[in-house]
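J.: prediction below, plus the sequence it came from.
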Amino acid sequence: MIRHAFAAAALFASAPLAAQSTTQEQLDDRYDRALAAGYKALFLCSAIANAERNGTTRTPESVAQWELTGIQAPLDELVGDMPYQIARDGDGELANVSVTWADGMRPRMAVHNSKMGCSQLPIDGVPVPIVTKRPALATGHAPVVAPQGALAGSFSQAFGEAYGAGTRTTAVLAMRDGALLGEAYAADFGPAVPQRTWSVAKSIAATLVGTAVQRGEADVAKPAGLGLFVNDRREQITVDNLLRMASGRYSDTPGNRTDPLYFGGSTVEETALHWPLVHLPGTVFRYANNDTLAAVKAIGASLEDHPPAEFFSRLGMHDTVAETDWRGDYILSSQVWSTARDLAKLGQLYLDEGVLGDGTRILPEGWVEYVSAPSGPQPDGSFGYGAGFWLLNKSEGVPADTFAAMGNRGQFIVIVPSLNVVIVRRGEDPTGSRFDIAAFTRDVIENMAN
């Protein structure tokens, strides 16, 4: 009787499991459509609104050609056919972008705030009125400085496939001793046209942590405020662990893509802060968006008084915007929009040891060495890792002190302290294509002398 009872229970249990498998597939397909619609809404909003903020323009067709192609599957197969609508306010400023994705559900929507860029609402979220004053548009962008001599050849090759099959370069720039040696742009881009930095934002985040340390408002050696109680080992995770991608926390995908936050309209709080510990802090390298997001959250009080916009203004990065989730937390693992010229200014700050042109120190003494030292556990592969920056210490023919900010789709700021050089490359490389930044760096350095 007992055996028959177990058999009957197993039979009844098997039917819901089979149905659940089908339902899960349907749920996954539906969720993918929601993510694709959120991706499209956010990129249309940010690319167009942030370009207009800088006094230039992007068209939906341009965004579709560059930002909305070559993205990860299955979103790449979905975004193209999704209907969108761009709404503007009475002054003609972009207010929001909505994208239809499912019957009976509100469109996915990204809303624009003149001061903070674009943020996407949660799935089926309802917009609330945003009242902001349009900032003064950036003006007086200097003409493009064409590269000369052999440097022009390296730049020209960057716009082909010499540094990677299938790569798509949008901008390259080289600077030495604080002087712009040359820059070049794809047809839809230019000095005032911003792009999403992707993970170059992690290096911006590390820099903002440095400014908080310099003000005495943060200490990288202290706990980052994670964990729930004294018996929670996550309480021992330091800001340094987070900047070095060594928190020891679990992440559910290689590279920790955080799709729910980036494209799904979730928040930093619900996405990044509560993952469990699987290694002792400081013992294992695991590249994770969540670690950078947690490091930024740890200095949240400092950023309230000294927001990223203040930092950008002090550096003259007037064409750069750090965007947030819909609750106002900065997504400084990825969601910053900036230009090649502005990113070069960030690189120059590191060449200047964290001191502004007027002599004001905004990064602590030794911060350059801190972010560029492989003091934590190291990744496998071609590059080392410091604190928020990648290291080219394994790259043949590149000065050993070279370090870089690197981001998805081919975003790079290469900093070479021994040569006083900054190199910027922007791109919209499709998934599966990789720009060889080490080879490009070697060629640019060599051709600077010719």
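T.: Yep, that arrived.
J.: please count neighbours and contacts with C-alpha atoms only from this point.
T.: Noted.
J.: okay, strands next: where are they in the protein?
T.: 84-88, 94-99, 108-113, 117-120, 169-176, 179-185, 195-196, 321-322, 336-338, 384-385, 390-391, 403-407, 411-416, 421-427 (DSSP state E).
J.: could you point out which of those strands sits nearest Ala19?
T.: Across the strands of the chain, Ala19 has its closest neighbour in strand 108-113 (28.5 Å, C-alpha to C-alpha).
J.: how about the contacts made by Cys118?
T.: For Cys118, the contact set (C-alpha atoms under 8 Å, 6 or more residues apart in numbering) comprises 42, 45-46, 49, 110-112, 323-324.
J.: burial measure for Ala404, as a count.
T.: By other C-alpha atoms under 10 Å, 26 other residues sit near Ala404.
J.: not counting sequence-adjacent ones, nearest residue to it?
T.: Val414 (4.4 Å; C-alpha to C-alpha, 6 or more residues apart in numbering).
J.: what sits against the residue nearest the centre of the chain?
T.: Central residue of the chain (C-alpha atoms, centre = their mean): Ser334, 1.8 Å from the mean position. Contacts here follow C-alpha under 8 Å, 6+ apart; on that basis Ser334 touches 196-202.
J.: then Trp326?
T.: Per C-alpha under 8 Å, 6+ apart, neighbours of Trp326: 119-122, 265, 267.
J.: if you count neighbours, what's buried in stretch 377-390?
T.: 377-379, 383-390 (16 or more other C-alpha atoms under 10 Å).
J.: off-centre distance for it?
T.: Centroid separation between stretch 377-390 and its chain, computed with C-alpha atoms, centre = their mean, to the nearest Å, is 17 Å.
J.: try stretch 361-377
T.: 21 Å.
J.: what residues of that stretch count as buried?
T.: Residues 361-364, 367-368, 370-374, 376-377 are the ones in stretch 361-377 that count as buried (16+ other C-alpha under 10 Å).
J.: then this one, side by side with the first:
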Amino acid sequence: MKKILSLILVLVALGIGVVVYIYYPRLNLITGFAAKNMCSCVFEADRSVKSVVLQDNNFDPVNYAEYEVNDKEAWATATVFGLKERKAAYYPGLGCVLLPEDLDKTAFLETRPNRIQSHIAKPYPYGHEKPHDTSFAEVKMPQLEKALQNAFFEEQGTRAIVVLYKDHLLAEKYAEGFSERTKFLGWSMTKSITSAVLGVLEKQGRIALDERDLFLEWEKDQRSEITLENLLHMNSGLEWEEDYTKISDVTQMLFLAQDMARVQLENPLVAQPGTLWNYSSGTTNLLSGYIRDRFSSQQEYLDFWYSGLIDRIGMHSMTLEADLSGNYVGSSYSWATARDWAKFGLLYLRKGNWNGEQILSEAWIAHTIEPVEGSSGHYGAHFWLNAGGSYPDVPRDLFSANGFQGQHVFVIPSKDLVVVRFGLIEHPEFDLNIFLREIVAAVE
């Protein structure tokens, strides 16, 4: 019996050793992701530690992490076999921020955004009152309900779906443990929020798409030729590696950098601006830095994203998370309810007009959904497109904000539809073509 026990212990030790050997170079990133996601899910989305461990952080290699969560001081730490502890701390109004290894939660980020969150006495989606109970003769409700049910089978990983049709809440459904009050992380859907904030600035005449000489650091080299449009189109020509499976530009930025706007700022050109499409989260955080430079104070920068766009359309549940330098992480970190994310889609469905107020110009919307050369019809200005037929059984005019693990805000102008989906499984494992085809078929 002792020999068997000793053998088991040896095998366990060997197993741990193999895991550490394989993952040690990436432990900083693994524990960084684990701590940051745990902190945000608990303190921003009001989720339980157990649910985050079993669901959100339950994938290889993040599932090796062990946690400590301090409710009183609002922080979370993560380690793997006791190694590479990382801490993320919660700052009200700015979400959870991953701290450097050698620093504890201190007086960082003292400036917080001011929010004007007045109750709008209109039915949802244009207000905060109960939505109208509306029926449409052309909508086959049993068929629509079946489409939503199909998306909620256990292996589909869906957490929330909201469908807007002709400015009305047509249907919504939530997985157990989630509701219309649950805040969801948009991941890269945040990129589309960043694009919209730039659209507000453009509508106000404060920026222009053909601007050059965007940063002082670029004034003496070819990077001065990069335009704002190049950044929005992801074809700046700047070096960037968007690979989440290893130590790369994007993982180092999200889990090691204190000022995420500077990571892409400091990269060299590898192609002429406008000639190479290359998806880059660093570019979006660089745009967040560009927006910051448009304001004379940090307070104005923090406030504008809400006063100019988010609170202006009643997305009061939304929180934009910041990095340690106080920049909004425009590439990846924004939280809101599924209903509020649907409002964002409705703003674009209505060509920038929100209940009679033109917040984004129609020209900006048109530019947003024009395919970028080199993207095979799949990308516009920080929105994804169906012009290239990614979803062959869905109208080609569909465009969307997309995020990691299958977060989506779909806008289908020809069908007067906004479809929001949140989950943990993404296309093609969760077949978006089938999902969207079934919903569209129910309203034809």
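T.: Alright, I've got the coordinates. Every value quoted in this text rests on a predicted model; they were computed, and no experiment measured them.
J.: TM-score for the pair, please.
T.: After superposition, the two chains reach a TM-score (TM-score structural alignment, normalised by the length of structure 2) of 0.81; 400 aligned residues with a C-alpha RMSD of 3.1 Å.
J.: can I get the strands of structure 1 in CSV including distance to Thr211 of structure 1?
T.: Converted to CSV, the strands of structure 1 look like this (distance: least, C-alpha to C-alpha, whole Å):
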stretch, distance to Thr211 of structure 1
strand 84-88, 36
strand 94-99, 32
strand 108-113, 25
strand 117-120, 22
strand 169-176, 24
strand 179-185, 25
strand 195-196, 23
strand 321-322, 16
strand 336-338, 18
strand 384-385, 20
strand 390-391, 20
strand 403-407, 17
strand 411-416, 19
strand 421-427, 21
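J.: pick the most buried one from those strands.
T.: When those are scored by mean count of other C-alpha atoms under 10 Å, the highest mean neighbour count falls to strand 117-120 (a mean of 29).
J.: onto which residues of structure 2 does that strand map?
T.: The alignment of strand 117-120 of structure 1 onto structure 2 (TM-score structural alignment) covers residues 95-98.
J.: likewise stretch 414-425 of structure 1?
T.: Against structure 2, stretch 414-425 of structure 1 falls on residues 410-421 (TM-score structural alignment).
J.: what distance separates the start and the end of that stretch?
T.: Distance between the two ends of stretch 410-421 of structure 2: 8 Å, counting by C-alpha to C-alpha, to the nearest Å.
J.: got it, and stretch 304-322 of structure 2?
T.: 14 Å.
J.: and stretch 233-249 of structure 2, by the same measure?
T.: In stretch 233-249 of structure 2, first residue to last residue: 19 Å (C-alpha to C-alpha).
J.: which residue in structure 1 aligns with Asn72 of structure 2?
T.: Quick fix: residue 72 of structure 2 is Lys, not Asn. In structure 1, Lys72 of structure 2 lands on Arg88 (TM-score structural alignment).
J.: can you check Asn278 of structure 2 too?
T.: Match for Asn278 of structure 2 (TM-score structural alignment): Arg286.
J.: all helices of structure 1, in order?
T.: Counting by DSSP state H, structure 1 has helices at residues 2-53, 60-66, 149-158, 200-214, 239-243, 259-262, 268-272, 289-298, 300-305, 308-315, 340-351, 367-371, 437-448.
J.: please identify the residue in structure 2 that aligns with Phe12 of structure 1.
T.: Phe12 of structure 1 maps onto no position in structure 2 when the alignment is built from TM-score structural alignment.
J.: could you report the distance from Phe12 of structure 1 to Trp367 of structure 1?
T.: From Phe12 of structure 1 to Trp367 of structure 1 the distance is 63 Å (C-alpha to C-alpha).
J.: Gly264 of structure 1 too?
T.: According to C-alpha to C-alpha, Gly264 of structure 1 stands 35 Å off from Trp367 of structure 1.
J.: and for Arg244 of structure 1?
T.: With C-alpha to C-alpha as the criterion, Arg244 of structure 1 and Trp367 of structure 1 are 14 Å apart.
J.: repeat for Gly347 of structure 1
T.: Distance of Gly347 of structure 1 to Trp367 of structure 1, given as C-alpha to C-alpha: 13 Å.
J.: spatially nearest residue to Ser375 of structure 2, not counting backbone neighbours?
T.: In this structure, Ser375 of structure 2 finds its nearest non-sequential neighbour in Trp277, 6.2 Å apart by C-alpha to C-alpha, 6+ apart.
J.: surely the residue nearest to Ala404 of structure 1 is in contact with Arg426?
T.: No: here Val414 of structure 1 lies out of contact with Arg426, judged by C-alpha atoms under 8 Å, at a distance of 11.4 Å.
J.: need the contact list for Phe410 of structure 2.
T.: Shown in contact with Phe410 of structure 2 (C-alpha under 8 Å, 6+ apart): 345, 398-401, 418-420.
J.: closest to Ile313 of structure 2 out of those residues?
T.: Minimum distance to Ile313 of structure 2 across the contacts of Phe410 of structure 2 is 11.0 Å, recorded for Gly345 (C-alpha to C-alpha).
J.: tell me the contacts of the counterpart of that closest one in structure 1?
T.: Alignment note: Gly345 of structure 2 maps to Gly347 in structure 1; criterion TM-score structural alignment. Residues in contact with Gly347 of structure 1 (C-alpha under 8 Å, 6+ apart) are 413-415, 422.
J.: before we move on, back to that, let me have the helices of structure 1 in a markdown table, adding distance to Gly227 of structure 1 as columns.
T.: As requested, the helices of structure 1 are exported to a markdown table (distance: least, C-alpha to C-alpha, whole Å):
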| stretch | distance to Gly227 of structure 1 |
| --- | --- |
| helix 2-53 | 29 |
| helix 60-66 | 41 |
| helix 149-158 | 46 |
| helix 200-214 | 20 |
| helix 239-243 | 13 |
| helix 259-262 | 21 |
| helix 268-272 | 12 |
| helix 289-298 | 11 |
| helix 300-305 | 16 |
| helix 308-315 | 26 |
| helix 340-351 | 33 |
| helix 367-371 | 25 |
| helix 437-448 | 38 |
